[in-house]
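**Q** structure, please.
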Amino acid sequence: MHPINTSASQQVRQGFAPEDAMQIHQLLILGYQNGGGSVTDYPTWLRTLHTDPEFDPSLCFSAWDESGLVGVMQCWTSAFIKDLVVHPRARRQGIALALLNHGFHTFGLRGEGWVDLKVMENNFDARRLYEKAGMRYVQRSAMTEFDLA
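**A** Below is the predicted model of the structure:
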């Protein structure tokens, strides 16, 4: 676990700590409760995460403040951002951008030239964030019934 200070009241940590897994899972559920993704029950989520061949604990970034976990970004070894969620009470404070920047830096150190993600076209806040972070639109994919389930 590598702490990185982002401000006096926030800290970004790099690395997946088993003792934080339940809080991360709960934040993912909260972040996706209105759509845009889904999260399985805790035991399934944890098992699936740890057995995925693209899982690397060092590619999990979490943001903390004096009240606890406020943001998480889980990336895959293919330089893909799987999840990026910020707690509603901590939005619009630069947490997502800090997580993205730490991820970009980490992938740069690994020699990656690009970082990818998928975002719903109607998620305008997220799209603005990614553009602010320097990301750009590459491909538009049609959704299937399977994707929506």
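
**Q** going forward, measure contacts between C-alpha atoms and count neighbours the same way
**A** Noted.

**Q** tell me where this protein has strands.
**A** 2-5, 11-14, 60-65, 68-76, 80-86 (DSSP state E).

**Q** so which bits of the helix ranked longest in the chain are buried?
**A** In the chain, with assignment by DSSP state H, the single longest helix is helix 95-109. By 16 or more other C-alpha atoms under 10 Å, the buried positions in helix 95-109 come out as 95-96, 98-100, 102-104, 106-107.

**Q** got the contact list for that helix?
**A** Here helix 95-109 makes contact (C-alpha atoms under 8 Å, 6 or more residues apart in numbering) with 6, 12, 59, 61-63, 70-73, 75, 79, 84-86, 113, 115, 129, 133.

**Q** make sure residue 130 is actually in contact with residue 137.
**A** No - between residue 130 and residue 137 there is no contact, the gap being 9.2 Å when judged by C-alpha atoms under 8 Å.

**Q** to compare against the first, here's another:
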Amino acid sequence: MRRDLTDVVPQAIWPAGVQLTQYHSALAAAVHQLMELGHRQGGGRVPALDAWQQRFETDPEYDPSLCFIALDAEGVVAVCQCWTSAYINNLVVHPRAQRQGLGRALLLQAFKTFQQRREGFVDLKVLEDNQRAQRLYESVGMRVVRREAVPV
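**A** Below is the predicted model:
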């Protein structure tokens, strides 16, 4: 799916008690744990913490300012991990905080950031049967641009 960044991007509205920060290695274990939870529910898997952290932090497209972390009183509650190529690699919201607007706020934050970097659009991939995620992405202006077969 793709979001055209020449269009107006609304301001993100954050739920009460949530603050935004960016990734740093002290948050690695909590971010990894949330990624594991998200992938268990949505399919796929995440490598063990040490391998995940090493791959993540050394990826050529890694920029900590493009990994948006939402924190609440209990810790890391949502993550939007983006690459420098204007690509959203992961978006995960903890079940305790779903349906509060966190996913939307993180996406809008990412869009604004990429607009400031003078990108023309932002892309992501989503499984065709993940209708809930697709509705969220469409609600923030993303559109399907290409379908790909999922390797079995």
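
**Q** and the TM-score between these chains?
**A** Here the TM-score for the pair of chains, by TM-score structural alignment, normalised by the length of the first structure, is 0.90; 141 aligned residues with a C-alpha RMSD of 1.4 Å.

**Q** one step back: for the buried residues of helix 95-109 of the first structure, which one is nearest residue 141 of the first structure?
**A** Nearest to residue 141 of the first structure among the buried residues of helix 95-109 of the first structure: residue 100, at 22.8 Å, using C-alpha to C-alpha.

**Q** what about the counterpart of residue 135 of the first structure in the second structure, neighbour count?
**A** In the second structure, residue 135 of the first structure lines up with residue 142, judged by TM-score structural alignment. A count of nearby residues for residue 142 of the second structure, using other C-alpha atoms under 10 Å, gives 20.

**Q** what is the neighbour count of the counterpart of residue 92 of the first structure in the second structure?
**A** Residue pairing (TM-score structural alignment): residue 92 of the first structure is matched to residue 99 of the second structure. Burial measure for residue 99 of the second structure: 10 neighbouring residues, criterion other C-alpha under 10 Å.

**Q** what of residue 149 of the second structure?
**A** 7.

**Q** show me where the second structure has helices.
**A** Using DSSP H, helices in the second structure cover 28-42, 49-58, 102-116, 131-139.

**Q** state the distance from residue 50 of the second structure to residue 95 of the second structure.
**A** Applying C-alpha to C-alpha, to the nearest Å, the value for residue 50 of the second structure to residue 95 of the second structure is 24 Å.

**Q** typed the wrong thing, it's residue 132 of the second structure
**A** The value you get for residue 132 of the second structure to residue 95 of the second structure, if C-alpha to C-alpha is used, is 14 Å.

**Q** the two - which one has more neighbours?
**A** residue 95 (13 against 8).

**Q** where's that one relative to residue 103 of the second structure, distance?
**A** Counting by C-alpha to C-alpha, the gap from residue 95 of the second structure to residue 103 of the second structure is 11 Å.

**Q** redo the helices of the second structure as CSV? Include distance to residue 152 of the second structure.
**A** Converted to CSV, those look like this (distance: least, C-alpha to C-alpha, whole Å):
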stretch, distance to residue 152 of the second structure
helix 28-42, 16
helix 49-58, 23
helix 102-116, 28
helix 131-139, 20
